[in-house]
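**Student:** 3D model of this:
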Amino acid sequence: MSAPTRRAPNDLLVHLRRARDHVDRHYTEPLDLEAIAAVAGISKYHFQRLFTATYGVSPAAHLSRRRVERAQDLLRATNLTVTEVCHAVGFSSLGSFSSRFRELVGESPSEFQRRWAGTGAPHIPGCFVFMWGLAERRSASQEKPPEAPGS
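**Tutor:** This is a model prediction of the structure:
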């Protein structure tokens, strides 16, 4: 019986980066630990420990930070409401969005938006943002190779 093979640390980094990049690209989708760990091909508990040790934050914290970063962009540059931004970046609860936003940014999403509105910068109409998002999803689904007949 041979000894179990162990992945080299660099090999694990490749899998962790793949999962982190997946989160960065698909932050608007519902993602849980199991789904993210599956991208890395590692059990969810092992993935949780490795990700946290490597990046200094848990996968869930990384995901919520990414969502809040994108929310800041939308609140600064669009005329979307806070509720629309909340859902556009993947949060399902306005309360959890607002509390996480305040925790990371230091002010509520409404205060942040009001402060940036005072600068007089032009805003992108929300309908353009949603149309662009739909076009992006549509083009990504069109890039998938067709399934073979009978599969």
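
**Student:** make it CA atoms for all contacts and neighbour counts henceforth
**Tutor:** OK.

**Student:** Pretty sure Arg65 sits in a helix.
**Tutor:** Yes. Counting by DSSP: H, G, I helix; E, B strand; the rest coil, Arg65 is part of a helix.

**Student:** ok, and the closest non-adjacent residue to it?
**Tutor:** Leaving aside its sequence neighbours, Arg65 sits nearest to Leu104 (C-alpha to C-alpha, 6 or more residues apart in numbering; 7.6 Å).

**Student:** List the contacts of whichever strand or helix holds the one you found.
**Tutor:** Assigned by DSSP states H and E, Leu104 belongs to helix 94-105. Residues from elsewhere that reach helix 94-105 (C-alpha atoms under 8 Å, 6 or more residues apart in numbering): 64-65, 68, 83, 86, 91, 107-109.

**Student:** now the other sequence, so there's something to compare against:
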Amino acid sequence: MDRDWAGPLDLEAVAGRAGYSRFHFVRAFKAAYGETPGQYLSRRRVERAEEMLRTADLTVTEICCLVGFSSLGTFSARFKRQTGLTPTEYRARHAGRGAALIPGCFALLYAGAFPGRAESNREEAG
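**Tutor:** Below is the predicted model of the structure:
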């Protein structure tokens, strides 16, 4: 889940990979981490959104989609619940402190918003 946090959560696949049924996996995960897999994934997505709001010149809607939320309303509500601020308030308070924001086109390319292009750029660079 940490590697593929931006994609949809396939709980059956994750549980199968761990060797558990879906329901047993959720119980075991919650016992180990104190939150369900869905809550964990949502928290990690919001953490990634915080980073992007501080560093990238992207709209809140673009960031919402890049971190794996399909609804701007859900994203904003979970973001505020976790940080105490709306995404816009968070950006106003934390963005650009002594550093220029990464241009949105570069941030989108790095985040994989242009399928096929990011892979070819990484191959050329490395």
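
**Student:** And the very next helix or strand once past the helix holding Leu104 of the first structure against the second structure, how far off on average?
**Tutor:** Moving toward the C-terminus from helix 94-105 of the first structure, the next helix or strand (DSSP H and E) is helix 109-117. Following the fit onto the second structure, the mean deviation recorded for helix 109-117 of the first structure is 1.1 Å by mean C-alpha distance after the TM-score superposition for the first structure.

**Student:** Touching helix 109-117 of the first structure from outside, list them.
**Tutor:** Contact with helix 109-117 of the first structure is made by 72, 75-76, 82, 98, 101-102, as judged by C-alpha under 8 Å, 6+ apart.

**Student:** next one: stretch 59-71 of the first structure
**Tutor:** For stretch 59-71 of the first structure, contacts defined as C-alpha under 8 Å, 6+ apart pick out 20, 23-24, 27-28, 32-33, 48, 51-52, 85-86, 89-91, 97, 100-101, 104.

**Student:** Which residue ranges of the second structure form helices?
**Tutor:** Under the criterion DSSP state H, the second structure contains helices at 11-18, 22-33, 37-55, 60-66, 72-83, 87-94, 104-111, 117-125.

**Student:** okay, those helices in TSV with mean neighbour count next?
**Tutor:** Below are those laid out as TSV (neighbours: other C-alpha atoms under 10 Å):
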stretch	mean neighbour count
helix 11-18	14
helix 22-33	14
helix 37-55	19
helix 60-66	20
helix 72-83	16
helix 87-94	15
helix 104-111	16
helix 117-125	11
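
**Student:** got a list of what the residue most central in space within the first structure touches?
**Tutor:** For the first structure, Tyr27 is the residue whose C-alpha lies nearest the centre (C-alpha atoms, centre = their mean; 2.1 Å). If a contact means C-alpha under 8 Å, 6+ apart, then Tyr27 of the first structure has 63, 66-67, 89-90 as its contacts.
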